[in-house]
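Q: need coordinates for the following:
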Amino acid sequence: MRYLILEDGSIYAGEGFGSNKETLGEVVFTTGMTGYQEAITDQSYANQILVFTNPLIGNYGITLADYESIEPGIKGVICHQVANHPTNWRMQTTLPKFLDHLGIPG
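A: Model (predicted):
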């Protein structure tokens, strides 16, 4: 179980993925239907916790060729559902493994 605790004291519980470490950042959202890897590696989201409004992310995995930046600056990822078994012939790893490797909680 993971918790999102907002500055006003609101607490939201959810299932975690990625890294288990605690993080701190501004919560922002993106409405993109595709491009979750590009958003996660986009430096414009540095020091922010990124909420995806699309209900499912991770369904085509992670591919080195699709990075915006090799060192993502985001502090966390929030989504409704993450795909643990993506399918794409270009995929090199899954989104949960990618975030765990980088120390980014989801």
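
Q: contacts, neighbours, all on C-alpha from now
A: OK.

Q: go through this protein and flag its longest helix.
A: helix 95-102 (DSSP state H).

Q: now it: buried residues?
A: Buried residues in helix 95-102, counted by 16 or more other C-alpha atoms under 10 Å: 95-100.

Q: any chance of those residues in TSV with distance to residue 57 as columns?
A: TSV is the format used below for those (distance: C-alpha to C-alpha, whole Å):
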residue	distance to residue 57
95	8
96	10
97	13
98	13
99	13
100	16
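
Q: now the second one, please; I'll put the structures next to each other:
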Amino acid sequence: MEVHRQLGPGLLESAYQECLFYEIKKGGFFVEREKILPIVYKDIKLDHGYRIDLLIENKLVIELKTVECFTDVHIAQVLTYLRLGNYPLGLLMNFHSKILKNNIKRLINT
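A: The predicted structure is shown next:
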């Protein structure tokens, strides 16, 4: 919330990602930025299949967006990250909004 309060909407995802990374790390959490998530399909391993925006404590996936509104594809993307990495929880955050708390979607790996 602090990052959005300070910067407001209208910037690129990378700006929010960098600032959010800073705030999370400053809070004492282990956080990885642009975490590579390999894809395994049968006998093929794609080492650089996806990149998770932020991964906190190896449990929470955070995917950042700067879009008008979430689509089913955005939600599916986070759910895929959760499934492939066997992570329990994800947050989809849209910084292209006046009020950030109305544009955060919590997703669970079931």
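
Q: what's the TM-score for these two chains?
A: TM-score for the superposed chains, counting by TM-score structural alignment, normalised by the length of the first structure: 0.27, backed by 54 aligned residues with a C-alpha RMSD of 4.7 Å.

Q: tell me which two of the buried residues of helix 95-102 of the first structure sit farthest apart.
A: For these, the maximum inter-member distance is 8.5 Å, found between 95 and 100 (C-alpha to C-alpha).

Q: helices or strands up against the longest helix of the first structure?
A: Packed against helix 95-102 of the first structure, as judged by 3 or more C-alpha pairs under 8 Å, 6 or more residues apart in numbering; DSSP states H and E, are no other helices or strands.

Q: I figured residue 30 of the first structure hits residue 48, correct?
A: No: using C-alpha atoms under 8 Å, residue 30 of the first structure makes no contact with residue 48, being 11.6 Å away.

Q: residues in contact with residue 78 of the second structure?
A: Shown in contact with residue 78 of the second structure (C-alpha atoms under 8 Å, 6 or more residues apart in numbering): 61, 63, 90-92, 107.

Q: what are the buried residues along stretch 49-61 of the second structure?
A: In stretch 49-61 of the second structure, counting by 16+ other C-alpha under 10 Å, buried: 50, 52-56, 60-61.

Q: ok, back up a step: from the buried residues of helix 95-102 of the first structure, which single one is nearest residue 14 of the first structure?
A: For the buried residues of helix 95-102 of the first structure, the nearest to residue 14 of the first structure is residue 96 (14.9 Å; C-alpha to C-alpha).

Q: look up how far residue 27 of the first structure lies from that closest one.
A: Between residue 96 of the first structure and residue 27 of the first structure the computed distance is 19 Å (C-alpha to C-alpha, to the nearest Å).

Q: just to revisit the earlier point, between residue 30 and residue 48 of the first structure, which has more neighbouring residues?
A: Ranked by neighbour count (other C-alpha atoms under 10 Å), residue 30 of the first structure and residue 48 place residue 48 first, with 20 against 12.

Q: what count of nearby residues applies to residue 7 of the second structure?
A: Neighbours of residue 7 of the second structure using other C-alpha under 10 Å come to 13.

Q: how close does it sit to residue 46 of the second structure?
A: Distance of residue 7 of the second structure to residue 46 of the second structure, given as C-alpha to C-alpha: 36 Å.

Q: same question, residue 80 of the second structure
A: Separation of residue 80 of the second structure from residue 46 of the second structure (C-alpha to C-alpha) stands at 15 Å.

Q: please say which of the two ends up with more neighbours.
A: For residue 80 of the second structure and residue 46, the more surrounded residue by other C-alpha under 10 Å is residue 80, and the numbers stand at 15 against 11.
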